[in-house]
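Trainee: need a 3D model of the sequence below.
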Amino acid sequence: MVLNFLSQINDKPTYFAEKLTKGLLQNKDIQLREQMIDRVRVLFDADVYACCAPKIHEIIDFNLYFEPHEYIVPTIAVIRKKMGELKCYEMVHISRPFKINGYQNVIIEADKTNLQISVNGRKSYDKAASLKFAVNEGFDTWADFSDYWRPKAEKCRDNIYFGRMIHFTDFRY
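Mentor: Presented below is the predicted three-dimensional model:
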């Protein structure tokens, strides 16, 4: 199953290839490390990799379903051409396929001033925990996470987004 990551959000580079690779290399077995060394055709910034935090999970729509321990192929949408508002993307493989490590259910709720996250029914009110969640999702700041997820939640019924978090490591909330 293909899992696609964005190379830019709000015209800002995500560095998801570097962050995901770092997360997998820090938390997976030797076999995966050998696979990651053999990754193909990705625009990879070694300087960013050296200082970025690892991306260890991905929130997907609740209706999308991946089997536990199913292999996923991570790809990234790289902008190849820009013609005004029109952007041309190329899908680039980040790594060889690897197994999903598990799931947790996620609810992202938007009100007028806040974005509230619940994982498996447990709400997080702590700012440090919310920031850690955003960083583990691959965002640099809570503001970046909020700027991306608030519009998605606001488009949902009652401003509540129901999703599923795919884990790439043994870490759980």
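Trainee: going forward, measure contacts between C-alpha atoms and count neighbours the same way
Mentor: Will do.
Trainee: how about stretch 96-112: buried residues?
Mentor: Neighbour counts over stretch 96-112 (16 or more other Cα atoms under 10 Å) mark 96-110 as buried.
Trainee: and the strands in this protein?
Mentor: 2-6, 8-9, 12-13, 57-61, 71-83, 86-93, 98-99, 102-110, 115-119, 122-124, 160-167 (DSSP state E).
Trainee: before we compare anything, build this one as well:
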Amino acid sequence: MILSFKTKINGKPTYFPEKIWSGLGDVCNKYNYCIDEFHTGLMNVGFDDQRDHKPKLHTIRKDDKNRWKPGMMIDFFINARQKDMFRFAPRIPVVSIQYIGILHYRDNSEVNIDGRYLFPSEVEKLAKNDGFESVDDFFQYFNEDYNGIIIHWTNLKY
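Mentor: Below you'll find the model as predicted:
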């Protein structure tokens, strides 16, 4: 199933494809994939392989119809359903799903995963593992109450 990723949020580059590739080393070795298969195409869409990108190990999505399940194949795309749609990584299976809730109060925001509230240090880890530069960037993107899932393509769990 298609997972589409943005290359910019609020005018800033996300480097999500690069960050996903940064975290795919063990996964690609397991499935005998390598970046060489995608490298030329990635360069054509502005892939930045000159920076040391911290890995994006999962993604957070709405899933109101409970479509995402462990074992389903992930199709990583940018510009999905557009003329310049581009697959930027190999198809790999969903390893696990976790439920996430984000609540905002006046001066505070809370995150729970599978019903357990996270400590601030865990929220920072979640934000970084989801590809955000900071907790502030994470909460700027998820700026309203939110219920969804974390789609994992590695063995990481919270």
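Trainee: quick check: which of the strands of the first structure is nearest to Glu137 of the first structure?
Mentor: Nearest to Glu137 of the first structure among the strands of the first structure is strand 57-61 (5.5 Å), distances taken as Cα to Cα.
Trainee: could you give the angle of that closest one to strand 2-6?
Mentor: Counting by axes from the mean of the first three to the mean of the last three Cα atoms, to 10 degrees, strand 57-61 of the first structure lies at 100 degrees to strand 2-6.
Trainee: show me what strand 57-61 of the first structure is packed up against.
Mentor: Strand 57-61 of the first structure sits against strand 160-167, with contacts defined as 3 or more Cα pairs under 8 Å, 6 or more residues apart in numbering; DSSP states H and E.
Trainee: tell me the gap between the strand it packs on and the middle of its chain.
Mentor: 11 Å (Cα atoms, centre = their mean, to the nearest Å).
Trainee: swap in stretch 82-90 of the second structure?
Mentor: On Cα atoms, centre = their mean, the centre of stretch 82-90 of the second structure falls 16 Å from that of its chain.
Trainee: what does it rub up against?
Mentor: 17, 21, 28, 33, 35, 38, 41-42, 75-80 (Cα atoms under 8 Å, 6 or more residues apart in numbering).
Trainee: ok, and the most crowded of those?
Mentor: Neighbour counts for those were taken using other Cα atoms under 10 Å; the highest belongs to Pro17, with 25 neighbours.
Trainee: that residue: what's it in contact with?
Mentor: Taking Cα under 8 Å, 6+ apart as the definition, contacts of Pro17 of the second structure comprise 5, 7, 47, 88-89.
Trainee: which two from the residues you listed end up farthest apart in space?
Mentor: Taking Cα to Cα, no two of the contacts of Pro17 of the second structure sit farther apart than Thr7 and Ala89, at 14.3 Å.
Trainee: which one of those two has more residues nearby?
Mentor: Higher neighbour count among Thr7 of the second structure and Ala89: Ala89, with 23 against 17, using other Cα under 10 Å.
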